[in-house]
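Asks: coordinates only, sequence not included:
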């Protein structure tokens, strides 16, 4: 990831933290069940972040990858769903 891409991605994630789902230039898409995707485009590439919402206000990023194709690859979704299961199973250990 280039320095400018890092700056843009971090800026977008900070905007999501401050503005929520009204953040401009960022797309949100439901993958399956509670699993969602954040889409961030930069000049050089597109980046995807899988996340879930816990306790109605905690956005937990499970996995991120650089976009290579139109659809989210199955292996990337599997990584995110495995992490989702682990966090949901042990949620009390992650959050007070």
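Replies: On my side now, so go ahead. These figures come from a predicted structure and were not determined experimentally. Numbering: from 1, shown residues only.
Asks: Please count neighbours and contacts with C-alpha atoms only from this point.
Replies: Will do.
Asks: Contact partners for the closest residue to residue 41 other than its chain neighbours?
Replies: Excluding the flanking residues, the one nearest residue 41 by CA to CA, 6 or more residues apart in numbering is residue 47, at 6.2 Å. By CA atoms under 8 Å, 6 or more residues apart in numbering, the contact set of residue 47 is 39-41, 64-67.
Asks: In strands, which of those residues fall?
Replies: Counting by DSSP state E, the contacts of residue 47 place 39-41, 64-66 in strands.
Asks: Take this one as well and set it beside the first:
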């Protein structure tokens, strides 16, 4: 899913939520292994990543915390909470 695709999804998601429904989103960030590797096809979106756990599995949008206001600005959704969760690839084996 590209950055542009994310914006479309966020803009239209409200139409399928209950009136006070919640929507969770989980994204990989620009600190992920694979950022900047491969061909850039959209803002923060890469394909043909050749190294790491994202290699050979399609396109990935690796966003920054600063991208969030732009992603949500055209949607009717309110960005309520942002949490950072860190995991390692194969526990750094």
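Replies: Happy to help now that I have it. Only a predicted model underlies this, so the values are computations on that prediction, with no experimental measurement involved.
Asks: Overlay the chains and give the TM-score.
Replies: Once superposed, the chains reach a TM-score of 0.30 (TM-score structural alignment, normalised by the length of structure 2), with 48 aligned residues with a CA RMSD of 4.0 Å.
Asks: quick revisit: show me which residues of the helix or strand the residue nearest to residue 41 of structure 1 falls within are buried.
Replies: If you go by DSSP states H and E, residue 47 of structure 1 is part of strand 46-54. Using 16 or more other CA atoms under 10 Å as the test for burial, strand 46-54 of structure 1 gives 46-52.
Asks: from the residues you listed, which is closest to residue 77 of structure 1?
Replies: Distance to residue 77 of structure 1, by CA to CA, is smallest for residue 50 among the buried residues of strand 46-54 of structure 1, at 7.9 Å.
Asks: Touching, the closest one and residue 66? I think so.
Replies: No - counting by CA atoms under 8 Å, residue 50 of structure 1 stays clear of residue 66, with 11.7 Å between them.
Asks: Burial check on residue 81 of structure 1, number of neighbours?
Replies: Residue 81 of structure 1 has 20 neighbours, counted by other CA atoms under 10 Å.
Asks: Could you confirm it falls within a helix?
Replies: Yes - per DSSP: H, G, I helix; E, B strand; the rest coil, residue 81 of structure 1 lies within a helix segment.
Asks: ok, back up a step: and of the ones in strands among the contacts of residue 47 of structure 1, the nearest to residue 81 of structure 1?
Replies: The closest of those, once distances to residue 81 of structure 1 are taken by CA to CA, is residue 64, at 12.4 Å.
Asks: Wait, the closest one touches residue 50, no?
Replies: Yes - using CA under 8 Å, residue 64 of structure 1 makes contact with residue 50 at a distance of 6.3 Å.
Asks: on that earlier part again, out of the buried residues of strand 46-54 of structure 1, which two are the most distant from each other?
Replies: 46 and 52 (20.0 Å).
Asks: so residue 85 of structure 1 is in which element?
Replies: helix 74-89.
Asks: Flag every buried residue along that helix.
Replies: For helix 74-89 of structure 1, burial by neighbour count (16+ other CA under 10 Å) applies to 77, 80-81, 83-84, 87.
Asks: Repeat that for stretch 60-69 of structure 1.
Replies: 61-64, 67.
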